[in-house]
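Enquirer: Let's see this in three dimensions:
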Amino acid sequence: MMLVKTLHYHRRTKLLDIHFDNGEQVSLSAEFLRVHSPSAEVQGHHQGPPKLVANKKAVAISDIEPVGHYAVRLHFDDGHQSGLYSFGYLAELCNHHEQLWQTYLERLKMANAQRDASIAIRVTP
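Expert: Below is the predicted model:
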């Protein structure tokens, strides 16, 4: 199993750089990580197939909490923070990113859902 050596979140681009102990580095978007949350709520444990999470294009990571030496809990600005992203699960997401993303986009299309927020929200200073 690949171990995570370093995580670096870029707030402006909403990308999480994951550096593994074998020297590999992959960047995943906050949106991708949110819609593929390992939480029981999203994965559909005991309730059937995984839940389709839509309208998360603008989601950001607000905090990263280490859990032992094997996982992290990601806190998203939409309030979601359940589910532990084990290093093994992060490696799986990195290794299958393209396939997972395409499947997600196809599921959105079939459900007539979208990545953008369902209503436009604008905050002015």
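Enquirer: When you work out contacts or count neighbours from here on, use the C-alpha atoms and nothing else.
Expert: OK.
Enquirer: Shouldn't H8 be within a helix?
Expert: No. Secondary structure of H8 (DSSP: H, G, I helix; E, B strand; the rest coil): strand, not part of a helix.
Enquirer: To compare against the first, here's the next sequence to fold:
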Amino acid sequence: MTQPPIPTGIELHKRTKMLELVYSDNERYSLSCEYLRVYSPSAEVRGHGPGQEVLQTGKINIAIDAIHPVGSYALQLVFSDGHDSGIFSWDYLYQLCTNEKDWWQDYLDRLAAAGANRDPDIQVVRIGN
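Expert: Reported below is the predicted structural model:
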């Protein structure tokens, strides 16, 4: 079994609300705090099994307040809405990096299908069918 890629550099850009991850081959990824929050690996977001996922809405303004190492295998991200229960393993972080485009579009599609919004101050109202 191969080891998951481990970032050689991690930098939180608070002003732009982006987490930058650099890997040994100089691959660089910038992930938004919102993306990380809506794809948190916590049970609160993922549920306790398939089909139990909870769509996260209104997270456009979310920030990361703190980052804590978890052993030598993961990070705990503390978000500005108080969410801190997701443990982001190195493997999961790399998946988030390499699948960002597809996963973000999937999230936007699920929001639209639910009639929900990224902005907590905007209510989406459907009229008719």
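Enquirer: In stretch 62-70 of the second structure, which residues are buried?
Expert: For stretch 62-70 of the second structure, the neighbour count (16 or more other C-alpha atoms under 10 Å) marks 62-64 as buried.
Enquirer: does the residue positioned nearest the centre of the first structure sit in a helix, a strand or a coil?
Expert: Residue closest to the mean C-alpha point of the first structure, counted by C-alpha atoms, centre = their mean, is L33 at 0.7 Å. Per three-state DSSP, the secondary structure class of L33 of the first structure is helix.
Enquirer: what's near enough to touch whatever residue of the second structure lines up with it?
Expert: Under the alignment (TM-score structural alignment), L33 of the first structure pairs with L36 of the second structure. Counting by C-alpha atoms under 8 Å, 6 or more residues apart in numbering, L36 of the second structure makes contact with L96.
Enquirer: all strands for the second structure, in order.
Expert: Per DSSP state E, the second structure carries strands over the ranges 9-13, 18-22, 28-32, 64-70, 74-79, 87-89.
Enquirer: and those as TSV, adding distance to A112 of the second structure?
Expert: As requested, those are exported to TSV (distance: least, C-alpha to C-alpha, whole Å):
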stretch	distance to A112 of the second structure
strand 9-13	29
strand 18-22	24
strand 28-32	20
strand 64-70	25
strand 74-79	24
strand 87-89	27
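Enquirer: any idea what sits nearest S42 of the second structure, other than its immediate chain neighbours?
Expert: Using C-alpha to C-alpha, 6 or more residues apart in numbering and skipping the chain neighbours, the partner closest in space to S42 of the second structure is G86 (4.1 Å).
Enquirer: What is the neighbour count of the one you found?
Expert: Neighbour count of G86 of the second structure, defined by other C-alpha atoms under 10 Å: 20.
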